[in-house]
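1. Turn this into a model:
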Amino acid sequence: MKKVTGIGGIFFKCKDPKAINEWYKTHLGFDTTPYGTSFEWRQSDDSTKKGLTQWNPFAENTKYFEPSAKDFMINYRVENLEALVEELRKENVTIVDKIETYDYGKFVHILDIEGNKIQLWEPHD
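-> This next block holds a predicted model:
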């Protein structure tokens, strides 16, 4: 069973998300919105299919990364999230919440052995 297929996003805390968005727009050419930016790419096994990697700065006081105390969270792209979550449960991995489904994919959060919160995403590319 293939587990992670790539990085879906990089999320990090900062003092001023708006200023960070502007800095990256000005100096590195990011096409930012209040939610960061999306990097579009083509899938290697089928170049007609697009994929996205999200980049998001969050306010330093966000609760979104909890229960992790870290200043970052990585989103990993996966296939068959339900099957993966069942396998992770059997391996005694901490599952933080329930799988949620949106029009752009399914999500769940887990913790690694150092308490880093990880977001798993099965996208609808």
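
2. CA only for contacts and neighbour counts going forward, please
-> Noted.

3. Lys18: which element?
-> For Lys18, the element it lies in under DSSP states H and E is helix 17-28.

4. Please tell me how far the nearest residue to Leu111 once chain neighbours are set aside sits from Gln43.
-> Using CA to CA, 6 or more residues apart in numbering and skipping residues adjacent in sequence, the residue nearest Leu111 is Lys117, 4.6 Å away. Plainly put, Lys117 is 26 Å away from Gln43 if you go by CA to CA, to the nearest Å.

5. any idea where the helices of the protein begin and end?
-> With DSSP state H, the ranges of helices along the chain come out as 17-28, 81-90.

6. what sits up against the first one?
-> If I follow you right, that is helix 17-28. For helix 17-28, contacts defined as CA atoms under 8 Å, 6 or more residues apart in numbering pick out 14, 30-34, 36, 57-59.

7. Now the second one, please; I'll put the structures next to each other:
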Amino acid sequence: MAKVTGLGGVFYKVADPAATRRWYEEMLGIGGEWGAMFPWKAGGAEAYSLLSPFKASTDYFEPSEAPFMVNLRVDDLDAFLDELEAKGVEVLGTQVEEYGKFAWILDCDGIKIELWEQVGPAPPA
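-> Model prediction:
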């Protein structure tokens, strides 16, 4: 059975993502191209989670109207999607990038959930 293995990240809307990233870096000592990256190991493999600001005007969180999106790590995206669809959950889309496989769903409250199976190395911090 496929499962969620952890938090991939929290993505949220702000007026000026670059200024927000600078603030987090200068004030809290955390930052990077996509926001704050938190590396960790999962079963000996390199892994990471993100805290990432997006432009307030982004449409990436649609069709949700919420100002944030949650990214959850999964161990086997294809199998997990099969299980969700069998339960009646609509998959909004899928995508494969060099650093992972992604899919999107809405939870029962209309919050967009990004499901992510990490593949390959982490992008640079």
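
8. Quick TM-score on the pair, please.
-> The pair, once superposed, lands on a TM-score of 0.90 when counted by TM-score structural alignment, normalised by the length of structure 1; 120 aligned residues with a CA RMSD of 1.2 Å.

9. re earlier: residue contacts, the alignment partner in structure 2 of the residue nearest to Leu111 of structure 1?
-> Using TM-score structural alignment, the equivalent of Lys117 of structure 1 in structure 2 is Lys112. The neighbours of Lys112 of structure 2, taking CA under 8 Å, 6+ apart as the test, are 61-64, 66, 68-70, 104-106.

10. Now with 6 Å, please.
-> Counting by CA atoms under 6 Å, 6 or more residues apart in numbering, Lys112 of structure 2 makes contact with 64, 69, 105-106.

11. So which of the contacts of helix 17-28 of structure 1 sit within strands?
-> Using DSSP state E, 14, 57-59 are the members of those that sit in strands.

12. Just the buried ones from those residues?
-> 14, 57-58 (16 or more other CA atoms under 10 Å).

13. Let's have those residues in a markdown table, adding distance to Ile99 of structure 1.
-> What follows is those, written out as a markdown table (distance: CA to CA, whole Å):
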| residue | distance to Ile99 of structure 1 |
| --- | --- |
| Cys14 | 27 |
| Pro57 | 23 |
| Phe58 | 22 |
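
14. Tell me the spacing between the residue nearest in space to the middle of structure 1 and Tyr24 of structure 1.
-> Nearest to the mean C-alpha position of structure 1, by CA atoms, centre = their mean, lies Asn75 at 2.3 Å. Relative to Tyr24 of structure 1, Asn75 of structure 1 is positioned 20 Å away (CA to CA).

15. got it, and Trp55 of structure 1?
-> From Trp55 of structure 1 across to Tyr24 of structure 1, the span is 11 Å (CA to CA).
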